[in-house]
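Enquirer: Sequence first, then the predicted structure, then my questions.
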Amino acid sequence: MTAPAPALPPSLRGPLGLIALLATLVVGAIGALYAGHGEPGRVDRWFVDPTADSVRSPWRGIALATDFLGEPAGAALLAVAAVAGCLLWRRPRGAVLVVASAALAVGAATLLKHLVGRTIHGAGNLSYPSGHTAFFTALAVAAALLVAGRLGLGRGAGLLLVLATALVAGAAMGWAQVALGAHYPTDVLGGWCVALALVPAVAWLLDGVADRMTPRSTDSRQEEPA
């Protein structure tokens, strides 16, 4: 019997492990810098006035549609579609990775929001890190890992695919969040890094648990008595 494909391709374990570590440090550094703040920082002001909800049609419609993909209903639709794709592709471990990565990214972002206490538009609106960005990027990275493994990509091509996918997904959702005035740019960066920190770790743990639970192939033939 063929062993199930790993969630984290072996060639990417080292590079993505290092990226996950760096992303964790970035999440912590930004959180410490803006803990308890309710105003945009200097870095935020370099890009845009994050307190202004000034995007106009047709871009506002695009931003709202993108934002919907991070809302509960849209996120559920995306997750179901991703899981169905994994199962049709005969990658059950990939399906588990998608669900676990998305759930943990949202959970981690929610926990960090309460720990950091950064706000936007009033004390009740916790903003760091962006949960929408964390979710959308996590889903994209999990899918990219599945494709890289399925296509048998080497370290260079596989890493390029994963990082490019993460960048596109994070930029798209991050732009929508900032354009709609829901988050500061540094909130978006924090959410992006949450996904980069979590997904490789989840994939590595999933492979370890699954491999321990999979029985080793043995020769079932028994010797005939003399």
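Expert: Right, received. Where do you want to start?

Enquirer: From here on, just use CA atoms for contacts and neighbour counts.
Expert: OK.

Enquirer: quick one: contacts for the residue nearest the centre of the chain?
Expert: Centroid-nearest residue in the chain, with CA atoms, centre = their mean: residue 138, separated by 1.5 Å. Applying CA atoms under 8 Å, 6 or more residues apart in numbering to residue 138 gives the contacts 98, 101-102, 105, 166, 195-196, 198-199.

Enquirer: which of these has the most neighbours?
Expert: Counting neighbours by other CA atoms under 10 Å, the top entry in those is residue 195, with 34 neighbours.

Enquirer: if we can go back for a sec, so the residue nearest to the centre of the chain sits in a strand?
Expert: No. Counting by DSSP: H, G, I helix; E, B strand; the rest coil, residue 138 is not found in a strand; it is helix.

Enquirer: how about the nearest residue to it, chain neighbours excluded?
Expert: Once flanking residues are discounted, residue 138 sits nearest to residue 195: 4.7 Å by CA to CA, 6 or more residues apart in numbering.

Enquirer: Is that neighbour in a helix, a strand, or coil?
Expert: helix.

Enquirer: I figured it hits residue 137, correct?
Expert: Yes. Between residue 195 and residue 137 there is a contact under CA atoms under 8 Å: 5.9 Å.

Enquirer: Quick check: buried residues in stretch 10-27?
Expert: Using 16 or more other CA atoms under 10 Å as the test for burial, stretch 10-27 gives 11-13, 16-17, 19-20, 23-24, 26-27.

Enquirer: now swap in stretch 45-63 and tell me
Expert: Buried positions in stretch 45-63, judged by neighbour count with 16+ other CA under 10 Å: 49-51, 55, 60, 63.

Enquirer: and what of stretch 78-86?
Expert: By 16+ other CA under 10 Å, the buried positions in stretch 78-86 come out as 78-79, 82-83, 85-86.

Enquirer: second one coming, line it up with the first:
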Amino acid sequence: MTGRSPAVSPPALRPWLGLLGAAAMLVVVVLGVMYAGHSESGTVDRWFVRPTDDSVRPPWRNVALAIDFLGEPAGAAVLVLVAVAGCLLLRRPRAAVFVVAGVVVTVGIATLVKSVAGRTIHGPDNLSYPSGHAAFLTALAFMAALLAAGRLGLGRAAGMLLVLAAALVVGAAMGWAQVALGAHYPTDVLGGWCTALAVVPATAWLVDLTAERLEDRTADAARRRRP
């Protein structure tokens, strides 16, 4: 239908994004059940590092702290504002709504799962599963790549490659920072990464569905007002 704003979820990618989201949600649930109520690293975590040790030293510690800042409230707010401003400058209001909704829903789901799983690190008050930092930054990279794939008109293979590469690279960077700084267990990071992969496709579909219905209603109302 003409006059519609561009979709945030390219139609060619939707079936594959749905499968990816379902698989990622399964991982989140399985890990949440496995580590519910735990307060120490698991076997998988110990394959990588002693997660409760601050294992990084300068100059790499400064790099880890800089990446970690991007997931803190101030850093996250700056990233979201820049992303929204970019969408509006490109005249993509639906994309701007998608960015805000994707971040809010991803962080909200991660926070909810944390309270349900009850896994802690460095004391009983520090809920750790899944990593909210990893979930946030992965979601933002995922959404940016999804919007780029649509704008560039990429096909299914190229589009999925771009989306997965962006989520993997950015998620791995934040995951490394969180584990290196002793803020999370490796499986917390995996859970945060999968939370983003599960939430973003569903959010994209809902934003597109809602926007298309509103645009259809607006178009119908305009036609009825014509003499």
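Expert: Looks like it came in fine. Only a predicted model underlies this, so the values are computations on that prediction, with no experimental measurement involved.

Enquirer: TM-score of the superposition?
Expert: Here the superposed chains carry a TM-score of 0.95, computed using TM-score structural alignment, normalised by the length of structure 1; 224 aligned residues with a CA RMSD of 1.8 Å.

Enquirer: and residue 64 of structure 2, what pairs with it in structure 1?
Expert: Matched to structure 1 by TM-score structural alignment, residue 64 of structure 2 sits across from residue 63.

Enquirer: do you know how far the nearest residue to its match once chain neighbours are set aside is from residue 210 of structure 1?
Expert: Leaving aside its chain neighbours, residue 63 of structure 1 sits nearest to residue 176 (4.5 Å; criterion: CA to CA, 6+ apart). Plainly put, residue 176 of structure 1 is 37 Å away from residue 210 of structure 1 if you go by CA to CA, to the nearest Å.

Enquirer: The two: who's more crowded?
Expert: Neighbours were counted for residue 176 of structure 1 and for residue 210 using other CA under 10 Å; residue 176 has more, 27 against 14.

Enquirer: From residue 111 of structure 1, how far off is the more buried one?
Expert: Distance, residue 176 of structure 1 to residue 111 of structure 1, by CA to CA: 22 Å.

Enquirer: Likewise for residue 184 of structure 1?
Expert: From residue 184 of structure 1 to residue 111 of structure 1 the distance is 18 Å (CA to CA).

Enquirer: out of these two, which sits in the busier spot?
Expert: Taking other CA under 10 Å, residue 184 of structure 1 and residue 111 do not tie; residue 184 has more neighbours (30 against 13).

Enquirer: what sits against residue 178 of structure 2?
Expert: Residue 178 of structure 2 makes contacts with 64, 68, 133, 184-185, 189, as judged by CA under 8 Å, 6+ apart.

Enquirer: 10 Å instead?
Expert: Neighbouring residues of residue 178 of structure 2 by CA atoms under 10 Å, 6 or more residues apart in numbering: 51, 54, 64-65, 67-68, 131, 133-134, 172, 184-186, 188-189.

Enquirer: Locate it within the secondary structure: which element?
Expert: Using DSSP states H and E, residue 178 of structure 2 maps to helix 156-180.

Enquirer: Give me the mean deviation of that helix from structure 1.
Expert: Superposed on structure 1, helix 156-180 of structure 2 shows a mean distance of 0.4 Å to its aligned residues (mean CA distance after the TM-score superposition for structure 1).

Enquirer: same check, this time on stretch 196-216 of structure 2
Expert: Taking mean CA distance after the TM-score superposition for structure 1, the mean distance separating stretch 196-216 of structure 2 from the aligned residues in structure 1 is 0.6 Å.

Enquirer: Now do the buried residues in that stretch.
Expert: Of the residues in stretch 196-216 of structure 2, those buried under the neighbour-count criterion (16+ other CA under 10 Å) are 196-208, 211-212, 215.

Enquirer: how far away is residue 16 of structure 1 from residue 159 of structure 1?
Expert: Using CA to CA, residue 16 of structure 1 is found at 8 Å from residue 159 of structure 1.

Enquirer: got it, and residue 7 of structure 1?
Expert: In this view, residue 7 of structure 1 and residue 159 of structure 1 are 14 Å apart by CA to CA.

Enquirer: neighbour count winner among those two?
Expert: Using other CA under 10 Å as the criterion, residue 7 of structure 1 and residue 159 rank with residue 7 on top: 30 against 20.

Enquirer: wouldn't the more buried one be in contact with residue 101 here?
Expert: No. Counting by CA atoms under 10 Å, residue 101 is not a contact partner of residue 7 of structure 1; they are 11.3 Å apart.
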